[in-house]
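Student: coordinates only, sequence not included:
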């Protein structure tokens, strides 16, 4: 029995800010952007991985959530403490420069990590941490 990743979720507080960042800055495809009642289902993904998507979801999509729950989740999102995604790239330094030049919010410049990768980190418009890495050479 084989198991593969199909979708992962990342919370965004404004789809209209998130979509241009993921599409135009990161170069991901918008695969779905569908409204349904008071919800919006947006998925993005790399052209190199047609079977894997990131769902850009509201911070708390649970209709039974209390106002206090919604406030708590909004505060965690603003601090960048909900989720993160790690991307692999062929050239972390070039990726870093491209995202920074597009106005990306830099968390960490490229550096070699002791666990065998060179990586950098940014925040998306909602505050989520996005890391970009490549295997370290040598």
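Tutor: Cool, got the structure. Just so we're clear, the structure is a prediction, and the values are computed from it rather than from any experiment.
Student: From now on I want contacts and neighbour counts done on CA atoms only, so please keep to that.
Tutor: Will do.
Student: buried ones in the lengthiest helix in the chain?
Tutor: Using DSSP state H to define each element, the chain has its longest helix at helix 67-78. For helix 67-78, a neighbour-count test (16 or more other Cα atoms under 10 Å) marks 73, 74, 76, 77 as buried.
Student: Could you do stretch 29-41 as well?
Tutor: For stretch 29-41, the neighbour count (16+ other Cα under 10 Å) marks 29, 30, 40 as buried.
Student: among those, which are in strands?
Tutor: Mapping the buried residues of stretch 29-41 onto strands (DSSP state E) picks out 29, 30, 40.
Student: Pick the one among those residues closest to residue 100.
Tutor: When those are compared for distance to residue 100 (Cα to Cα), residue 29 wins out at 19.8 Å.
Student: which ones are touching residue 70?
Tutor: By Cα atoms under 8 Å, 6 or more residues apart in numbering, the residues touching residue 70 are 59, 60.
Student: let's go with 7 Å and repeat that
Tutor: Residue 70 makes contacts with residue 60, as judged by Cα atoms under 7 Å, 6 or more residues apart in numbering.
Student: Below is an additional structure, to be compared with the one above:
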């Protein structure tokens, strides 16, 4: 049996700002942009990885959530500490320089972590934490 990650979901609070971040700052391609009843779900992913995607969905939606629960969830998203994703690159310093030049909201500059990973972090417009890790070199 072989299982792979096809798509992950991150909440968005402003579809246009999220679209601009993932497309123009991270350089992802837009795969789907679906509207329904005034809401938008935007699927993005790395150009060279057609089978891996992130679905940016409206924050605060979910089956069986009350209005109060939805508001609480949206508030947690807005604080920027609830959702996130880890990405990887073969050149963290160059990637970070590009993100910084493109106006990314910098949370952490590249650093060697005590647990053995070199990474940096930015936030998307909804506050989701995007950690970018240096891929290990072969050899």
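Tutor: The structure has been received and is ready for your questions. Keep in mind that this is a model prediction, so the values were computed, not measured.
Student: Just give the TM-score of the two.
Tutor: TM-score for the superposed pair, counting by TM-score structural alignment, normalised by the length of structure 1: 0.91. Supporting figures: 138 aligned residues with a Cα RMSD of 1.7 Å.
Student: Pick the one among the ones in strands among the buried residues of stretch 29-41 of structure 1 closest to residue 137 of structure 1.
Tutor: Each of these was scored against residue 137 of structure 1 by Cα to Cα, and residue 29 proved nearest at 29.4 Å.
Student: Does the closest one touch residue 47 like I think?
Tutor: Yes. Using Cα atoms under 7 Å, residue 29 of structure 1 is in contact with residue 47, at 6.5 Å.
Student: pretty sure residue 21 of structure 1 is in a strand, no?
Tutor: No. Using DSSP: H, G, I helix; E, B strand; the rest coil, the secondary structure at residue 21 of structure 1 is helix, not a strand.
Student: Now for it, how many residues are close by?
Tutor: Neighbour count for residue 21 of structure 1, taken as other Cα atoms under 10 Å: 19.
Student: Over to residue 63 of structure 2?
Tutor: In terms of burial, residue 63 of structure 2 registers 5 neighbours under the definition other Cα under 10 Å.
Student: Tell me the spacing between it and residue 34 of structure 2.
Tutor: Going from residue 63 of structure 2 to residue 34 of structure 2 by Cα to Cα, to the nearest Å gives 19 Å.
Student: And the helices in structure 2?
Tutor: Using DSSP H, the helices found in structure 2 span residues 15-20, 67-79, 92-101.
Student: dump the residue contacts of the closest residue to residue 54 of structure 2 other than its chain neighbours.
Tutor: Once flanking residues are discounted, residue 54 of structure 2 sits nearest to residue 8: 4.8 Å by Cα to Cα, 6 or more residues apart in numbering. Residue 8 of structure 2 sits next to 53, 54, 55 when contact means Cα under 7 Å, 6+ apart.
Student: Show me which of these is closest to residue 4 of structure 2.
Tutor: residue 53 (11.6 Å).
Student: hang on, isn't that closest one packed against residue 47?
Tutor: No. If you go by Cα under 7 Å, residue 53 of structure 2 and residue 47 don't touch, sitting 9.9 Å apart.
Student: Name the residue in those two with the higher neighbour count.
Tutor: Using other Cα under 10 Å, the more surrounded residue of residue 53 of structure 2 and residue 47 is residue 53, with 21 against 14.
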